[in-house]
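Student: with the input below, show me the fold.
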Amino acid sequence: MNQIKESPFDDMLCFDVYAVNLAFGRIYKPLLDPLGLTYSQYLVLMSLWTQDDQTVGQIGGGLGLDSSTLTPLIKRIEAAGLVVRNRDPLDERRVIVSLTDQGRALQAHSSHIRSCVVSGLGMSLEELQQLQAMIRKLRRSIVAQDQD
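Tutor: As a prediction, the model looks like this:
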């Protein structure tokens, strides 16, 4: 006997990943709005808080974004006074992104965000670590297929 599907998306892992991404966006939005940041801007700042003075290519490599997507995002963060962009004196083609004092100070105001998100997920730390490991494995597999 054929089982009736509730949704045409039931067998689509990509849809579940997409839906989880949207759900994460809804979790992060009220946490980031008071800081005046979008999730993507927050990720760029997190990258710079870990290592300041990165090229656009380095930031993009870490986030999996190309420079055409990243540049407008960085320009908006720059307009907010959180970063500055300067040409690399050794290679004018490269743009180095650096935190301003205001951008560095924002790190202290955002330190609670990750713990708030994790505590609201309703899963144990072990479950989240296992899930993250599987998602990273999936991402590596997809990227490897993309490069073939």
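
Student: all contacts plus neighbour counts: C-alpha atoms, from now on.
Tutor: OK.

Student: and the top helix by length along the chain, how far out from the chain middle?
Tutor: When every helix of the chain is counted residue by residue (DSSP state H), the longest turns out to be helix 125-147. Relative to its chain's centre, helix 125-147 lies at 15 Å (C-alpha atoms, centre = their mean, to the nearest Å).

Student: ok, now which ones touch Ser98?
Tutor: Leu48, Asp52, Asp53, Gln54, Val83, Val84, Arg85 (C-alpha atoms under 8 Å, 6 or more residues apart in numbering).

Student: what about it, distance to Arg140?
Tutor: 29 Å (C-alpha to C-alpha, to the nearest Å).

Student: same check on Asp16?
Tutor: Distance, Asp16 to Arg140, using C-alpha to C-alpha: 18 Å.

Student: what segments of this protein are helices?
Tutor: Going by DSSP H, the chain shows helices at 13-32, 39-50, 56-63, 67-79, 101-109, 113-119, 125-147.

Student: mind listing what's buried in the last one?
Tutor: Taking 16 or more other C-alpha atoms under 10 Å as the basis for neighbour counts, none of the residues of helix 125-147 comes out buried.

Student: could you also give me the structure for this second sequence? I'd like to compare it with the first:
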Amino acid sequence: MNCTDEIKCSEDRFEKLKLKNQLCFPMYAASREILRKYTPLLKQLDLTYTQYIVMMVLWEEKSVTVGDLGKKLFLDTGTLSPLLKSMEKKRLLTRARDPSDERIVRICITGEGEELRNRAVDVPEKMGGCLKLSEEEAATLYNLLYRILTH
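Tutor: As a prediction, this is how the structure comes out:
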């Protein structure tokens, strides 16, 4: 084995460390790009992306515990607590301890939160136009990403 062979062998063992071989990188970069595209749409609603996904849960369920919300959104209570406090100040939701179990905090949508739904109704369609994926590609991507999240 000559010197160039040794260098090549040495470099081969680092092949998996190349950025082009990382599945996590395009997922990370795509996530940042999607959030960047959401920002101007959500700014009009005075919401961050995380506040928006909380509102989506509340628009659907009207009331949810902090624990269940965290499970649905893959967020811990340390992230949710300040976020929910901020949203309560905006009068989008209320927080209250469950009378049957003081350890449980229940989140409920307010009238202002419900009204915001009317202003947000076009956001998914506008975002869909940004992604340049067919319905089949989007469904496949959705299913693959949820498989990663749930395993």
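
Student: and the TM-score between these chains?
Tutor: TM-score for the superposed chains, counting by TM-score structural alignment, normalised by the length of the first structure: 0.88, backed by 139 aligned residues with a C-alpha RMSD of 1.9 Å.

Student: save the helices of the first structure as TSV, and put in distance to Arg93 of the first structure too.
Tutor: Below are the helices of the first structure laid out as TSV (distance: least, C-alpha to C-alpha, whole Å):
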stretch	distance to Arg93 of the first structure
helix 13-32	32
helix 39-50	20
helix 56-63	11
helix 67-79	12
helix 101-109	24
helix 113-119	35
helix 125-147	25
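
Student: any idea how far the alignment partner in the second structure of Leu63 of the first structure lies from Met55 of the second structure?
Tutor: Mapped onto the second structure by TM-score structural alignment, Leu63 of the first structure lines up with Leu73. Here the distance between Leu73 of the second structure and Met55 of the second structure works out to 11 Å (C-alpha to C-alpha).

Student: ok, the two, which is more surrounded?
Tutor: Met55 (23 against 13; other C-alpha atoms under 10 Å).

Student: quick check: closest non-adjacent residue to the more buried one.
Tutor: Ranked by C-alpha to C-alpha, 6 or more residues apart in numbering and with sequence neighbours excluded, the top spatial neighbour of Met55 of the second structure is Gly113, at 7.4 Å.

Student: and that neighbour, what's its match in the first structure?
Tutor: In the first structure, Gly113 of the second structure lands on Gly103 (TM-score structural alignment).

Student: that match and Glu92 of the first structure: what is the separation?
Tutor: In this view, Gly103 of the first structure and Glu92 of the first structure are 24 Å apart by C-alpha to C-alpha.

Student: looking at the two, which is more packed in?
Tutor: A side-by-side neighbour count of Gly103 of the first structure and Glu92, using other C-alpha under 10 Å, places Gly103 first with 20 against 10.

Student: and Leu35 of the first structure, what's its match in the second structure?
Tutor: Using TM-score structural alignment, Leu35 of the first structure pairs with Leu45 in the second structure.

Student: hang on, the earlier thing: quick one, which of the helices of the first structure gets closest to Asn2 of the first structure.
Tutor: helix 13-32 (21.2 Å; C-alpha to C-alpha).

Student: ok, average deviation of the closest one from the second structure?
Tutor: Helix 13-32 of the first structure differs from its equivalent in the second structure by a mean of 0.7 Å after superposition (mean C-alpha distance after the TM-score superposition for the first structure).

Student: how far does that helix sit from the chain's center?
Tutor: Put simply, helix 13-32 of the first structure sits 11 Å off its chain's centre (C-alpha atoms, centre = their mean).
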